[in-house]
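> Need coordinates for the below:
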Amino acid sequence: SAMRESENGKEIVEEVKEDIGLKIQIIDGNLEAELINLALWSYIDEKSYLHIDVGGGSTELNIYSNKVKIASKSFKIGSVRALEDNIPLSVWKSMGIFIEGNIDKKESITCIGTGGNISKIFELSNPRKNKTFIQINKIKEIQEYLESFSYEERINKLNLNPDRADVIIPASKIYLAAMTAAKSKKMIVPDVGLKDGLMQVLYKKNKNKKNRAPH
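Predicted structure coming up:
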């Protein structure tokens, strides 16, 4: 998100390539969402789902019904932006309107949460073995628990990484806001994300190259 929006994103790409020979491809929000979707299909059935992926600068939302994605949108609501109190109220409202306008209010909807912060919140809930979901009330409970510690205590007592200890609380507020808008009580937390979708794409790409290569 930061690379997408920065004025000198392309300059950074060129500088990195020149300095260490690494080629970076900046992808848009839609492709990011598609890559994450690839990793989620095994968790989606005929029911209705709201997928929430919270990053540092943006939140990607995807709504599924009967194994079909019926709506998708990226919002400039991320954990770092929220930490810096840098999200206009209008953007929060637009996220709620998008969710409410694309779900069937008569049908219960289950959320799917991806991203490092919700994975850590799920871990802090001490789930039973093989459990893959967390209730909204438990997320609120973990949020309050985290808020009872200072930033330093979250690092030293809860063993959170420094770059997780500061953003995990604002990230939890984003997940809760989306769940509340959808009137959802439960969130599945699969241990997958952007990297898993990207690996699938790279695997298929290189497998096809191998199959086309002369023997």
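> hey, let's count contacts and neighbours off CA atoms from now on
Will do.
> quick one, helices of the protein?
2-5, 9-20, 29-40, 79-83, 89-102, 116-124, 136-147, 151-156, 162-165, 168-181, 194-212 (DSSP state H).
> could you redo those helices as a markdown table and give each row mean neighbour count?
Below are the helices of the chain laid out as a markdown table (neighbours: other Cα atoms under 10 Å):
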| stretch | mean neighbour count |
| --- | --- |
| helix 2-5 | 13 |
| helix 9-20 | 13 |
| helix 29-40 | 18 |
| helix 79-83 | 20 |
| helix 89-102 | 15 |
| helix 116-124 | 19 |
| helix 136-147 | 16 |
| helix 151-156 | 16 |
| helix 162-165 | 16 |
| helix 168-181 | 20 |
| helix 194-212 | 13 |
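> Tell me which of those helices sits nearest to residue 63.
Nearest to residue 63 among the helices of the chain is helix 89-102; the distance by Cα to Cα comes to 7.5 Å.
> Which other helices and strands does the closest one contact?
strand 68-75, helix 168-181 (3 or more Cα pairs under 8 Å, 6 or more residues apart in numbering; DSSP states H and E).
> One more, so I can put them side by side:
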Amino acid sequence: MAVYAAIDIGTNTLRLIVAEAVSADHYTVLHEEQTIGRLGEGLLPSRLLQDTPMRRCLKVLKRFGETACRFKARHVAAVATSAVREASNREEFVAAALRESGLNIRVIDGNEEARLTLLGVRRGLRVGSRRVLVLDIGGGSTEFVLARGETIEAMVSTGLGVVKLTEAHLKSDPPTPDELEAIEQVVADRAGRLRTELPDLNGATLIATAGTPTTLAAMDLGLTVYSPARVNGHRLSMTRTRQLFQALVTRPLAERRECPSVEPGRADVMVAGTALLLTVMGVLAYDEFTASDSGLREGVLLDLIRQQAAQD
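Modelled structure (predicted):
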């Protein structure tokens, strides 16, 4: 069977998956990894990707490209999201990636990001025909997808992102109540408009994907080594999420970094990410969420496999 690879170039995290296609809708994972490269570091207010994070991420992409070659991947799809699409020097980064790693990066808009994320989540959680609201909390943007099965009822892409919120509002260590309130207000102001942008959410299960919800799930499970199988599908109540939030905001960054459930490089953005999640849950009247380990990366892979199957 053919081998495929997919790369998700996010504002905070770069993720690779290599898999062997079994059919147009199924694959077997051969290799997966992720690195926090913080590509969007310092993006605002200039809207320029900065030299240091660009070089850092280009090295990761070179390694990802070499890994895909080692597994003899027949096709490789690489997509870039918020940081790259918002950057005025995105062409420079895309050209450097092609030159140094051989990767042809596709910069996708928020709606395409949402569509592909839904594809990955549905495959990972086997949601079938259930009605779901998928919340993808990224470093530079947050997407909402309301769907029943593969039918998308509504998609909303917002400029809310954990790296942006952290850089803009969290200056103290640990954060002050005023800083936390500022984040919650920004999120609440934007989330409040979702009530008119999304149809009736009655009966729709809230599924949250990306680093913030999966890290919260790992913390709740007490994992010292991350386990996708245990995190995927884990449910957290708002009450428990608030407890974890309090544990994060009362600790200085150095102590948050020592938490075995928190991936290195993610400790500084977990406060903003959890505040965002809790605020959205409150505005949209959800008392729990389900964590999905699968997301955009897996959706890009499945979409690639389907495209090639249609051409063969």
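> for residue 176 of structure 1, what are its contacts?
By Cα atoms under 8 Å, 6 or more residues apart in numbering, the residues touching residue 176 of structure 1 are 136, 139, 140.
> let's see it at 10 Å
Going by Cα atoms under 10 Å, 6 or more residues apart in numbering, residue 176 of structure 1 touches 136, 137, 139, 140, 143, 170, 182, 184, 185.
> Is it possible to get a markdown table of the helices of structure 1 that adds distance to residue 69 of structure 1?
As requested, the helices of structure 1 are exported to a markdown table (distance: least, Cα to Cα, whole Å):
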| stretch | distance to residue 69 of structure 1 |
| --- | --- |
| helix 2-5 | 24 |
| helix 9-20 | 31 |
| helix 29-40 | 9 |
| helix 79-83 | 25 |
| helix 89-102 | 11 |
| helix 116-124 | 22 |
| helix 136-147 | 23 |
| helix 151-156 | 37 |
| helix 162-165 | 30 |
| helix 168-181 | 17 |
| helix 194-212 | 16 |
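> Quick one: closest of those to residue 70 of structure 1.
With Cα to Cα as the measure, helix 89-102 is the member of the helices of structure 1 nearest residue 70 of structure 1 (7.8 Å).
> with structure 2 superposed, average distance for that closest one?
By mean Cα distance after the TM-score superposition for structure 1, the fitted helix 89-102 of structure 1 averages 3.7 Å away from its aligned residues in structure 2.
> now the equivalent of residue 146 of structure 2 over in structure 1: how far from residue 123 of structure 1?
By TM-score structural alignment, residue 146 of structure 2 lines up with residue 63 in structure 1. Distance from residue 63 of structure 1 to residue 123 of structure 1, counting by Cα to Cα, to the nearest Å: 25 Å.
> now swap in residue 99 of structure 1 and tell me
27 Å.
> Nearest approach to residue 52 of structure 1 belongs to which of the helices of structure 1?
Nearest of these to residue 52 of structure 1, taken as Cα to Cα: helix 168-181 at 7.0 Å.
> which residue numbers in structure 2 go with that closest one?
Under TM-score structural alignment, the match for helix 168-181 of structure 1 is residues 270-283.
> Of the helices of structure 1, which is nearest residue 109 of structure 1?
Going by Cα to Cα, the one of these nearest residue 109 of structure 1 is helix 168-181, 9.2 Å.
> Show me what residue 134 of structure 1 lines up with in structure 2.
By TM-score structural alignment, residue 134 of structure 1 lines up with residue 236.
> And residue 147 of structure 1, by the same measure?
Aligned counterpart of residue 147 of structure 1 in structure 2: residue 249 (TM-score structural alignment).
> ok, now which ones touch the residue most central in space within structure 2?
The residue lying closest to the centre of structure 2 (Cα atoms, centre = their mean) is residue 210, at 3.4 Å. Residue 210 of structure 2 makes contact with 13, 117, 135-139, 142, 291-296 under the criterion Cα under 10 Å, 6+ apart.
> Also residue 16 of structure 2?
Counting by Cα under 10 Å, 6+ apart, residue 16 of structure 2 makes contact with 5-9, 31-35, 61, 64-65, 67-68, 77-78, 297-298, 301.
> hmm, try it at 8 Å
Contact analysis of residue 16 of structure 2 by Cα under 8 Å, 6+ apart lists 5, 6, 7, 8, 32, 33, 34, 64, 297.
> For it, what is the enclosing helix or strand?
strand 13-23 (DSSP states H and E).
> Provide the aligned range in structure 1 for that strand.
Using TM-score structural alignment, strand 13-23 of structure 2 corresponds to no residues of structure 1.
> Residue 45 of structure 1 and residue 66 of structure 1: what is the separation?
Using Cα to Cα, residue 45 of structure 1 is found at 7 Å from residue 66 of structure 1.
> correction: residue 200 of structure 1
23 Å.
> that older thread, give me the mean deviation of the match of helix 168-181 of structure 1 from structure 1.
Stretch 270-283 of structure 2, aligned to structure 1 and superposed, deviates on average by 1.0 Å (mean Cα distance after the TM-score superposition for structure 1).
> starting at the chain centroid, how far to that stretch?
14 Å (Cα atoms, centre = their mean, to the nearest Å).
> Let me know whether the match of residue 147 of structure 1 touches residue 271 as I believe.
Yes. Under the criterion of Cα atoms under 8 Å, residue 249 of structure 2 makes contact with residue 271 at 6.3 Å.
> Count the neighbours of residue 8 of structure 2 for me.
24 (other Cα atoms under 10 Å).
> where does it land in three-state SS?
Secondary structure for residue 8 of structure 2, judged by DSSP: H, G, I helix; E, B strand; the rest coil, is strand.
> Look up how far residue 297 of structure 2 lies from the equivalent of residue 110 of structure 1 over in structure 2.
Under the alignment (TM-score structural alignment), residue 110 of structure 1 maps onto residue 205 of structure 2. Distance, residue 205 of structure 2 to residue 297 of structure 2, using Cα to Cα: 22 Å.
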